[in-house]
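Student: Have a look at this prediction, sequence included:
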Amino acid sequence: MNTIRLSPTIDKLTAINLIVGMTLWLSWSVLVVQLHAVTVHLSYAQLYSLLAAAGSGACVFQFVFLWLGERSMHKRFIQVGSVLLLIPAIGLTWQLSVEEIAIEQLYVLAFLSGLGGAQFIALQPAAGARIEKSSLGWVLAVNAGIGGVGIVLAQTLLPLLSGINWLGDWAASPWLTHQTSGDIVGVLPPSTPLWLANTGWLLVVAVIATSLYSLGQRCARGAQAMPSPSGHPPSAEPVVTNTQPPMLGRILKNRHTWLMTLFYVMAFGSFIGFAMTLPLSLETFSANYTPSALTYAWIGPLLGVLARPFGGWLADQYGGAKVLVVCALVMAMACLSAAYMTAAALQSRVPEEWFLPYLLVFLVIFIAAGTASSAVFKTASVVLPLEQLPLALRWLTAVATAGAIYIPALWYINVSQAHGANTLVAFALFYVLCAALVSWVYLRRRSEFYNP
């Protein structure tokens, strides 16, 4: 067969719900930098731990959704999940409105915010109509870009709104920065007021507005036709071509599933992990001089999101394995360059001269990771049986989300070591190992699948 029929199409309303969820989840990448700017008692270890807690929540909820199967991908399920995001959003608003921050409560809120990131699994796989295998990489990449919009919104919009008292007399007392901070517009000097609770208020308003819009749409549809038992109107009922989908255990017996899992951890795991940690890692790199992490950090995830459709097209044209090898080697060289710059900056009297090269190297990593993510999906569509592909792609996404756990943990090690470049060297070795494994398994002429 040259076509595959996947799960229900991601419509506009579902896409909005997913974007709001991703924005809430990635808001922690901004909050940890702002908390570092306004408080003196939170260490880098605690801040990276908050990021790891948010990543842990997303990973745990993703596996719950994986266990629930197709139900977790239905529009009503996603909408209910979005309503539940009010819990961490309201909690965040309250916690950032009080004078004393309780780190234990922040850990709980960060974990619960992971529910927003877990909804990303509904995009894998994503398409309700028949997709030609020749264009599968492109189609899946475009759908995955929906979640990336939430990442960019979190890192551009939230820092900007934190500096505006848009609630007037209703706003809580602002926090004052004790060091240089910033937003997408530029650098904020010390003693600048920040209304951090604005982040929670914005997300509360977004969730409520989306929920009300969803309710209105459902009522409008209900006036025209009775919904089916699954919750979808008759015209939108998902097509199920295999009434007995393969069990996850059967998929995990396929060695190609484990190879694709490793490669997607390398690709998407790196993308989401670095998207979560880059603002804080730039802050640790540039804490003593002018460049602001929040002024530039959003560029990397944006380029990674834009690279996904391009990576899907490249994989469709030249083969996913070849694209994957090139991306892995590029990421390895970029990490080695970042390691060198980190070591050089630690010994330099003018470390600011290394900030721009360091940032540019990470932009390359994001582009390569986004491209590689699409290449993995293309390769998986060839080496895995088509009837297993939908569940397999959701498995890949759930496991690779662990990048939002181990990368914050490794960055903590990176900043606590005397030679902080060691972690970046370890990343480079991992990427080289993945490139070698792809070449050995999929780029030999006698391979079971050549350049899938």
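Tutor: That came in fine, so what should we check first?

Student: alpha carbons only for contacts and neighbour counts from here, please
Tutor: Noted.

Student: Find the helix or strand that the residue minimising distance to the centre of the chain is a member of.
Tutor: Centroid-nearest residue in the chain, with Cα atoms, centre = their mean: residue 272, separated by 3.9 Å. Element membership of residue 272, judged by DSSP states H and E, is helix 270-285.

Student: what's that helix in contact with?
Tutor: 26, 28-30, 32-33, 48, 51, 151, 292-294, 297-298, 300-301, 304, 342, 355, 359, 366, 369-370, 401-408, 411, 415 (Cα atoms under 8 Å, 6 or more residues apart in numbering).

Student: here's the one I want to compare it with:
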Amino acid sequence: MAAQPAVRGRWISDWDPEDEAAWRDGGKRVARRNLAVSIASEHVGFSVWSLWSVLVLFMTPQIGLGFDPGQKFLLVITPTVVGAALRLPYSYAVTRFGGRNWTVFATALLLVPALLALYFVQRPGTGLWVFLVIGALTGVGGGTFASSMTNITAFFPLRHQGWALGLNAGGGNVGVAVVQLIGLLVISVVGDTHPAYVVAAYLPLIVVVTLLAFLLMDNVAGVRTERGAQREAAADRDTWWISLLYIGTFGSFIGYGFAFGLVLQYEFGCTPLEAVSFTFLGPLLGSFARPLGGLLADRAGGALITFWNFLAMGAGTVLLLIASARHSFALFTTGFVALFVLSGLGNGSTYKMIPAVFNHRAAQAILDGHDAPLAFARARRLSGAAIAIAGTVGALGGAAVNAAFRLAYGSGTGSGAPAFCAFLGYYALCMAVTWVVFLRRTPRAASGPVAARREGSHV
């Protein structure tokens, strides 16, 4: 592994994390350093992306910003959609400009929506369209997920990718909980009329993480050769099957994370303080569960963990329907927190399925006489591209979750039961897809170095 100087930034050439000797002799240290900064960048990105899940709780007539339920749900839908739309170009940007270079730019870019939100969020009489524009700009925080995951995929060997991707994504996902904790702190200390304080807390953090990315991260030269990978991955059926599953896991996580506070307000009449006192718990536990889901998938297979996870998510949704019918706050919040944890586990296990699927294909190609290094290099290239596509589709699932809540609560019934029934049906569909498409597959036998390379790659 030799350093290759470049005109811009630091580049590493001949990077092969599957080379166990090179991995032990310094590769692991380099990968973990990049992972640590990547987690910090993605964390800040998620926090900015989910700002409006907190800011809408402050928007009351007391500060001259009284919006109805439909308008508030629209404010949390907008950044979700934009963040999803940006994930493919953000993932491609890593292959064009390098992971380090793009992380520096993408993190610094978060200052734009943060500064705009800081200026307008406490200006009485500001029109909804202004906040929709700012909300759309905060979508850049959602794009950081795809670029970060694509970059980290290149740094780690397959046998550690479930853990590494789970840790990277989990550290980012926890940004949803942290911004809500900051909202709770602001409301508890100075009341619910100072939303600008929530935004101001992130300005220095964005600057610090940008500097850390500039000073400590590396670009992997091999990633730049991946042009056309997204097009090839998009033509693969398994990419779309996994994307459908990721709607059920990540779509649930980010959709619930953005909407939980509003759901508590409209389902139980909670005050902003009461709502934000509970909203952070689910995203926090769900974020910590994501690396565990990746670790379990490394050991037992992503498809198996994903299948049982969707069964449990269905049970959790039934619990929400019962709690809503009984108007039981305790049972409702318990069910919601359980769904957050399960969606986190499912995020980790579903993402593990992506490199496992393509690595399995590489092993089969080698059995058919193809060159091993080229087969596994192609698998790694397609895995990174498929991760970006699944991330995009999954984030759009979050917008669908919020749209379902908007329709349910906007109808004047004061109940989210219609939305929960829709979610229950989707989880049942995901269980069926996981079983039929992935669990019923029977891999061919492999031996020797191919079998060793496939260790931990079972779907």
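Tutor: Ah, there it is. Source: prediction; values computed, not measured.

Student: about what we covered before: if you count neighbours, what's buried in the helix holding residue 272 of structure 1?
Tutor: By 16 or more other Cα atoms under 10 Å, the buried positions in helix 270-285 of structure 1 come out as 270-283, 285.

Student: any idea how far residue 147 of structure 1 is from residue 343 of structure 1?
Tutor: Plainly put, residue 147 of structure 1 is 34 Å away from residue 343 of structure 1 if you go by Cα to Cα, to the nearest Å.

Student: who has more neighbours, these two?
Tutor: Neighbour count, other Cα atoms under 10 Å: between residue 147 of structure 1 and residue 343, residue 147 has more, with 26 against 15.

Student: Shouldn't that one be within a helix?
Tutor: Yes - according to DSSP: H, G, I helix; E, B strand; the rest coil, residue 147 of structure 1 belongs to a helix.

Student: quick one: what's aligned to it in structure 2?
Tutor: By TM-score structural alignment, residue 147 of structure 1 lines up with residue 172 in structure 2.

Student: got the contact list for its match?
Tutor: By Cα under 8 Å, 6+ apart, the neighbours of residue 172 of structure 2 are 39, 40, 41, 42, 43, 44, 45, 46, 145, 287.

Student: Check residue 9 of structure 1 too.
Tutor: 126, 127, 128, 129.

Student: Which one (most neighbours) among the residues you listed?
Tutor: Busiest of the contacts of residue 9 of structure 1 [other Cα under 10 Å] is residue 126, holding 22 neighbours.

Student: can you confirm that residue is in a helix?
Tutor: No - Residue 126 of structure 1 sits outside any helix when classified using three-state DSSP, being coil.

Student: Residue 1 of structure 1 versus that one, what's the distance?
Tutor: Distance from residue 126 of structure 1 to residue 1 of structure 1, by Cα to Cα: 19 Å.

Student: what's the answer for residue 24 of structure 1, then?
Tutor: For residue 24 of structure 1, the distance to residue 1 of structure 1 - Cα to Cα - is 40 Å.

Student: now swap in residue 30 of structure 1 and tell me
Tutor: Distance of residue 30 of structure 1 to residue 1 of structure 1, given as Cα to Cα: 46 Å.

Student: Comparing the two, which shows the higher neighbour count?
Tutor: Neighbours of residue 30 of structure 1 and residue 1, each counted by other Cα under 10 Å, are more numerous for residue 30; the result is 25 against 6.

Student: returning to that earlier point: among the contacts of helix 270-285 of structure 1, which lie within strands?
Tutor: Among the contacts of helix 270-285 of structure 1, the subset assigned to strands under DSSP state E is empty.

Student: Put together TSV for the contacts of residue 172 of structure 2, with neighbour count and distance to residue 186 of structure 2 on each row.
Tutor: Below are those laid out as TSV (neighbours: other Cα atoms under 10 Å; distance: Cα to Cα, whole Å):
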residue	neighbour count	distance to residue 186 of structure 2
39	25	25
40	23	23
41	31	23
42	32	23
43	26	20
44	29	18
45	28	20
46	31	19
145	32	27
287	30	22
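
Student: Show me where the stretch 301-450 of structure 2 has its helices.
Tutor: Ranges of helices in the stretch 301-450 of structure 2, per DSSP state H, counting those that start in this stretch, are 302-326, 329-367, 372-410, 417-433, 448-453.

Student: Tell me which of these lies nearest to residue 202 of structure 2.
Tutor: Residue 202 of structure 2 lies closest to helix 372-410 among the helices of the stretch 301-450 of structure 2, at 22.7 Å (Cα to Cα).

Student: Residue 378 of structure 1 against residue 320, yeah?
Tutor: Yes - counting by Cα atoms under 8 Å, residue 378 of structure 1 touches residue 320, with 5.6 Å between them.
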